[in-house]
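> the sequence and its predicted three-dimensional model are supplied below.
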Amino acid sequence: MAALWQHRALSPAQPRPSWQVRFEDHWELRRRGVPPPKDPNWRALYALKPFQRNLLQNPNPEGLSTSEPAPPCPPKAPWMLLNPQGTFKGWQISTEPLPVGKEATLPHYSWSVKQQRIDLLAEGLWEELLDLYQPNITIMDWYENSKLASCVYQLHVQLLGTDQVTVIGEFHHVAQEGDQGGANKNWHHVSHVFERYSPGVRFVHFLHKTKDAESPSGYHRTRATDSSVSVQLRD
């Protein structure tokens, strides 16, 4: 693939633009054999820093730290659980009620669903890179073992084509803790790397579900934090 750069070599009378040099050298594109973009805006690409950064907006909307247990979550009314404004900007938020038993006794469970769709081209990646080189796309997330139920978390990620419907790659994780006892509510880590996927990927759809429970004392939540979608060039 290194040969693809040859036709862009400029004569001594036409020195390379400094932004192009900075971008190419910083990411070592030639050494890695990365095909160049067509008609690039090198300054914009350099500013976007498309590799190794988190492409999700507000990945830690509640300001929680995985280095220590999640602080107590005061019971709240359902409509107060998540505010789609402010720190949750960028997330599409919804609730999926779960079936209630015949006796309709508490607790009642529901999924809190947060999702984002990332436009990879808008984030500074380019078609030749995604179709020919296919950089790694890494997904990471942390969720609280709230012990509200045997399964308190799900993660569903899809690599989508231009039409935002065609699924080119996908990853699913359903937590099965099986332990509702005790007071230890540690953070659990989930990760996956998409490698050597088929050409055509243009979007990443990230969706996770965390379980909530309505009890006599109010609503209690399972929380997630430090969600991440990033792109890496291979060495």
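Nice, thanks for sending it over. Residues are numbered from 1 along each chain as shown.
> going forward, measure contacts and count neighbours with C-alpha atoms only.
Will do.
> Tyr109 sits in which helix or strand?
Using DSSP states H and E, the element containing Tyr109 is strand 108-119.
> so what touches the very next helix or strand once past that strand?
Going down the chain from strand 108-119, the next helix or strand is helix 127-128, by DSSP H and E. Helix 127-128 is contacted by residues Pro35, Pro36, Pro37, Leu121, Gly200, Arg202 when judged by CA atoms under 8 Å, 6 or more residues apart in numbering.
> included below, for side-by-side comparison, is a second structure:
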Amino acid sequence: MGARPSRRRLPADPPLALDALPPELLVQVLSHVPPRALVTRCRAVCRAWRDVVDGPTVWLLQLARDRSAEGRALYAVAQRCPPKGEDEELPLCALARYCLRSPLGRNLIFNSCGEQGFRGWEVEHGGNGWAVEKNLTLVPGAPSQTCFVTSFQWCFKRQLVDLVMEGVWQELLDSAQIEICVADWWGARENCGCIYRLRVRLLDVYENEVVKFSASPNPVLQWTERGCRQVSHVFTNFGKGIRYVSFEQYGRDTRSWVGHYGALVTHSSVRVRIRLS
């Protein structure tokens, strides 16, 4: 009397086996997985999953979810991206590399402020050579308040950006729907003048120059100013075949003083953007 009726435990539903899904549903499910997990985890599960990750559809579905004006313009170009060829030098399809690297709007210059010394740069030392110091004034938006400093003879450094390796597929580069924005901050010490030069060249796959931008501001005179200013340029309508950006800086002082009293350079940037017009 008063006993509670027993409850029968219902059998648990069997776990969902994703490998039983038809291909069109599997690709929909996997399109919600973050890009890095798709490549490092899902691709190794089985051949069917590998084929999905290696193909363009799962990546097109990810791109289609960006409904901004830039996202819609990018998706229109991505639909024309050819599948990976057997002789292609890079693993994964071009859209996979794009989603992994997220190159649009990102600064493609490595170690732009010298926070990692001279890593990523080809350097030629003049005088007492290049050095890395703290900024004399705040540079807005810089990832590190440090700068490269030149000496009493011409100092040169260069970084070669491989746009395809950074995730911008070749058909997007050739589409006339992108622009390449370059910028550099430079300045002088108050007690010593300096000379600064910037050259940025767009190169083809053989590193032949296609188009270039050069900046040669007037030298900063001794005791006239202290601080940094920006040089910038936007490349548009540069034609087909671009693969690399060669970012080249030159600097020296005007007094031939031993030490590091020449041009200061920092927060260099190369950014790729979608053109909406």
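Right, received. Where do you want to start? Quantities reported herein were computed from a predicted structural model and do not represent experimental measurements.
> TM-score of the superposed pair?
Once superposed, chain against chain, the TM-score is 0.70 (TM-score structural alignment, normalised by the length of the first structure); 188 aligned residues with a CA RMSD of 2.6 Å.
> which strands and helices sit next to the strand holding Tyr109 of the first structure?
Under the contact definition 3 or more CA pairs under 8 Å, 6 or more residues apart in numbering; DSSP states H and E, strand 108-119 of the first structure sits against strand 92-97, strand 203-215.
> deepest-packed of those, please.
strand 203-215 (a mean of 22; mean count of other CA atoms under 10 Å).
> burial check on Ala69 of the second structure, number of neighbours?
Ala69 of the second structure has 12 neighbouring residues, counting by other CA atoms under 10 Å.
> okay, it and Ala176 of the second structure: tell me how far apart.
Ala69 of the second structure sits 16 Å away from Ala176 of the second structure, going by CA to CA, to the nearest Å.
> same question for Lys134 of the second structure.
Using CA to CA, Lys134 of the second structure is found at 40 Å from Ala176 of the second structure.
> so what's the residue count around the counterpart of Arg221 of the first structure in the second structure?
Taking TM-score structural alignment for the superposition, Arg221 of the first structure sits opposite Gly262 in the second structure. A count of neighbours around Gly262 of the second structure, defined by other CA under 10 Å, yields 31.
> check Val190 of the first structure too.
Here the neighbour count serves as a burial measure; for Val190 of the first structure (other CA under 10 Å) it reads 14.
> which one in the second structure is aligned with it?
Across the two structures, Val190 of the first structure finds its equivalent in Val231 of the second structure, going by TM-score structural alignment.
> and what of Arg53 of the first structure?
Looking across to the second structure (by TM-score structural alignment), Arg53 of the first structure lines up with Arg106.
> ok, and the closest non-adjacent residue to that match?
Closest residue in space to Arg106 of the second structure, ignoring its immediate chain neighbours: Arg271 at 5.8 Å, by CA to CA, 6 or more residues apart in numbering.
> same thing with His156 of the first structure?
His172 (4.6 Å).
> just Gln20 of the first structure next, same as before
For Gln20 of the first structure, ignoring the flanking residues on the chain, the nearest one in space by CA to CA, 6+ apart is Trp42 at 5.1 Å.
> and for the one you found, the neighbour number?
Neighbour number of Trp42 of the first structure under other CA under 10 Å is 18.
> again with Ser191 of the first structure
15.
> over to Arg80 of the second structure?
Neighbours of Arg80 of the second structure using other CA under 10 Å come to 10.
> ditto for Glu24 of the second structure
Neighbour count for Glu24 of the second structure, taken as other CA under 10 Å: 11.
> hang on, it in a helix?
Yes. Secondary structure of Glu24 of the second structure, determined by DSSP: H, G, I helix; E, B strand; the rest coil: located in a helix.
> off-centre distance for stretch 212-220 of the first structure?
For stretch 212-220 of the first structure, the distance between its averaged C-alpha position and the chain's averaged C-alpha position is 28 Å (CA atoms, centre = their mean, to the nearest Å).
> same deal with stretch 210-230 of the second structure?
For stretch 210-230 of the second structure, the gap between its own C-alpha mean and the chain's C-alpha mean amounts to 25 Å (CA atoms, centre = their mean).
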